[in-house]
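In: could you work out the structure for the sequence below:
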Amino acid sequence: MRILCLHGSGMSPDIMKAQMSTLRELCDPSWEFHFLAGRITCPPAPGVQHLPGPYLCYSADFDPVSVRAAQVLVQKEFETQGPFDGVLGFSAGAAILAGYLLNQRTRYPGKPLPVQFAVFCSAVPIVSTDPVYYQALYGSLSSEEEQMIRSGQLDQILKLREPIRTAVKAVATVTDTLKSILNNPPTHFLDRQPLEIPCPVHPDVYKARLNIPTLHIRGKKEPRSLKECALVLESFCSPSLRRTLEHRTPHSLPTSRAEVEDMLAAMEEVVGSDRRARL
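Out: Okay, the predicted model is just below:
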């Protein structure tokens, strides 16, 4: 079984391999983890500064152009290194994979997804690259709403109408939480022309859904903004096919052996669900 893995911002395939060393040691020897490197250099993520770089990300600005480039990178990996049975992503890597799969579902609604299961760990907002969706969410902003967004101030953002408020709030709160990695304040991402603002998918507007078994892993002590992102991602996945697992380490993959064992058991359950579904 082959699993495509995407790291978080400020990490690298080698760092992710090190963080997954216990999982790789304990899992079935037939499981092959394939790691895809981001193409953009960035500051190191907290807690990995002691590990050798480079420190990489898939999208530095979360704008539609760079996120689309990241999804193209994933598509090329499927074409040149695939097939893959499943995907596993952490943080920004999880968001890129989720966005890629949702985009596949939107563009090719009659085709099966290119994988049979997905593991999403501590995802950040899933940014759409669909111009139709961008237009639906941001295309009718008034000048007053534009100023509220450009301010980057939460008290102003909360005055926006739904679903714009939820989408912009996600960008503002998460970029503030992760500013040590992103190296920019929320205004860097919000003080833009409307169709250049990061546009997180909202389940009330973006209709695509993932009908494959999914595992959602997050830290019990994750910042609230990141917990909300994880819940949004779960809402795009079939309730009957998804499983959620929490661990004690904030915004990280599970680290203790006991929690890695729990993660492996949950992954085996998700993989088993996929196999049963195909019988």
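In: hey, let's count contacts and neighbours off CA atoms from now on
Out: Fine.
In: what residues does the strand or helix carrying Lys227 touch?
Out: Per DSSP states H and E, Lys227 falls inside helix 224-235. Residues from elsewhere that reach helix 224-235 (Cα atoms under 8 Å, 6 or more residues apart in numbering): 98, 122-126, 170, 173-174, 177, 202-203, 216, 218, 242.
In: please give me the structure for this one as well, since I'd like to look at both together:
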Amino acid sequence: MRVLCLHGHGTSSTIFETQLTAICEALDESMENEYIFIDGPVESDRVRGSYLLLSSGIHSQLIFGLAEAGMSEMVPGPFFGWFTGFTPNEIQASHDLVAEVIAEDGPFDAIFGFSQGATLALCYLLQHSEPPPVHFAVLFSCAGPAFSSDMSLSCEIIRGFVSDDFDTLQYLATDMESSGPDPSVPLSIGSDISPREAFMETISSALRLGGDNGFIAPAAAVEQWRAASVADREELMTRVFHPSLTSTRVKIPTVHVLGQSDTAEVFAQAALCRNLCDARLVEQVEHSAAHDVPRKSEEVQQVVQAILAAKSEAELMGF
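Out: All right, here's what the predicted structure looks like:
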């Protein structure tokens, strides 16, 4: 099995390879595999307060939640991301890199992504479905939303934006940032939400997540969009996939892996991401960590079994 692997924001292909060590070793017990890890196109700062790399012999593990002061010494850069803004052109640049790797180094049976890398994998699959570029996908801590490079998406909503809408978005993205969302209230998914509400809710959540992870300044982003709207530059306005805004779904098996101690914001976005996939082909696995890849033996085995089941399902579908 050949797998394309996409790391999270502010990390690197090397760090993601270390994160996946236990899962890859367990998968390798049942079949011969090749994992292709690539770096994102944008050099970035190290992700905020998340990773410390410890090596012991041939085994490595990532320890989370440690002080930033020591991390830069323990984890050498450079660090990368897939995008630092949400405009269609920025999303397209990351798609172009993935397409180039698939063309030059493929074909691939699967795509594994973590955090922003999982979001990119989902976006790419939503926009490249005929034929699908891989047979199945594994999305770890998919901290969406699924951004689109398709400038025709949500045009009516964007063209209808007025000053009050940007004020509301500014409040949702910044004034709420300190307290965060109510963990008991997920992002809306069903038919009871209007397209405009779905768009606003999804964008504001994306801005809060981007602000939390240090790769976007929410207030500045909203003002840039306001200026773009005034200048009639809608190509600079973000497009997102949302279950209420599009009927497009990922039509291959997907495994969604999520830490039980991750933030309410990530849980909400992960739910949106799952609902952009064919429900008949979705498998979810939860583990005891936070925004991480599981490494406890029993949890690794749960993920491996889900991966093998997705592979078998893809084979039954003729892939």
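In: let me see the TM-score of these two.
Out: After superposition, the two chains reach a TM-score (TM-score structural alignment, normalised by the length of the first structure) of 0.89; 270 aligned residues with a Cα RMSD of 2.1 Å.
In: what residues in the second structure pair up with the helix holding Lys227 of the first structure?
Out: On the basis of TM-score structural alignment, helix 224-235 of the first structure is assigned to residues 264-275 in the second structure.
In: okay, and the longest helix along the second structure goes to which residues in the first structure?
Out: As assigned by DSSP state H, the longest helix anywhere in the second structure is helix 297-316. Using TM-score structural alignment, the residues of the first structure aligned to helix 297-316 of the second structure are 257-276.
In: centre of the chain to the matching stretch, how far?
Out: How far stretch 257-276 of the first structure lies from its chain's middle: 20 Å, per Cα atoms, centre = their mean, to the nearest Å.
In: once aligned to the first structure, how far is the longest helix of the second structure on average?
Out: Superposed on the first structure, helix 297-316 of the second structure shows a mean distance to its aligned partners of 1.2 Å (mean Cα distance after the TM-score superposition for the first structure).
In: so what touches that helix?
Out: Applying Cα under 8 Å, 6+ apart, the contact partners of helix 297-316 of the second structure are 22-23, 26-27, 135-136, 138, 252-255, 257, 281, 283, 285, 287, 294.
In: now swap in stretch 63-73 of the first structure and tell me
Out: 38, 58-60, 96-97, 99-100, 127-129, 189, 196-199.
In: okay, buried residues for the helix holding Lys227 of the first structure please.
Out: Across helix 224-235 of the first structure, burial judged by 16 or more other Cα atoms under 10 Å covers 225-230, 232-235.
In: so which strand or helix has Glu17 of the second structure?
Out: Applying DSSP H and E, one finds Glu17 of the second structure within helix 13-19.
In: packing partners of that helix?
Out: Secondary-structure packing of helix 13-19 of the second structure (3 or more Cα pairs under 8 Å, 6 or more residues apart in numbering; DSSP states H and E): strand 2-6, strand 34-38, strand 59-63.
In: closest to Phe319 of the second structure out of these?
Out: strand 2-6 (13.4 Å; Cα to Cα).
In: so what's the residue count around the closest residue in space to Gln127 of the second structure that isn't next to it in sequence?
Out: The shortest distance from Gln127 of the second structure to any non-neighbouring residue, by Cα to Cα, 6 or more residues apart in numbering, is to Ser148 (7.7 Å). Neighbour count of Ser148 of the second structure, defined by other Cα atoms under 10 Å: 25.
In: how about the contacts made by the residue mapped onto Ile3 of the first structure from the second structure?
Out: In the second structure, the residue matched to Ile3 of the first structure (TM-score structural alignment) is Val3. With contacts defined as Cα under 8 Å, 6+ apart, Val3 of the second structure is in contact with 33-36, 108-112.
In: check His59 of the second structure too.
Out: Thr21.
In: also the one 10 residues further on?
Out: Contact analysis of Ala69 of the second structure by Cα under 8 Å, 6+ apart lists nothing.
In: tell me where the first structure has helices.
Out: 13-19, 21-26, 64-81, 92-107, 131-138, 143-151, 154-157, 164-177, 179-182, 186-190, 224-235, 257-278.
In: residues of the fifth one that come out buried?
Out: Neighbour counts using 16+ other Cα under 10 Å place 133-134, 137-138 of helix 131-138 of the first structure among the buried residues.
In: equivalent analysis for the first one, please.
Out: Neighbour counts using 16+ other Cα under 10 Å place 13-17, 19 of helix 13-19 of the first structure among the buried residues.
In: nearest to Ala45 of the first structure among those?
Out: Nearest member of the buried residues of helix 13-19 of the first structure to Ala45 of the first structure, counting by Cα to Cα, is Ile15, at 10.5 Å.
In: how many other residues sit next to the residue nearest to that closest one when sequence neighbours are not counted?
Out: Distance criterion Cα to Cα, 6+ apart; nearest residue to Ile15 of the first structure, sequence neighbours excluded, is Leu51 at 7.2 Å. The number of residues packed near Leu51 of the first structure is 13, by other Cα under 10 Å.
In: kindly report the same for Ser247 of the second structure.
Out: Ser247 of the second structure, neighbours per other Cα under 10 Å, totals 9.
In: alignment lookup: it to the first structure.
Out: With TM-score structural alignment as the criterion, Ser247 of the second structure matches Lys207.
In: same check on Val285 of the second structure?
Out: Match for Val285 of the second structure (TM-score structural alignment): Leu245.
In: list the contacts of that match.
Out: 215-218, 263, 266.
In: what's the spacing between it and Glu234 of the first structure?
Out: 12 Å (Cα to Cα, to the nearest Å).
In: and Arg224 of the first structure, by the same measure?
Out: Arg224 of the first structure is 15 Å from Glu234 of the first structure, by Cα to Cα.
In: now do Thr187 of the first structure
Out: 28 Å.
In: do Val74 of the first structure as well
Out: Taken as Cα to Cα, the span from Val74 of the first structure to Glu234 of the first structure is 21 Å.
In: then Leu36 of the first structure?
Out: In terms of Cα to Cα, Leu36 of the first structure sits 23 Å off from Glu234 of the first structure.
In: perfect, I'm done here.
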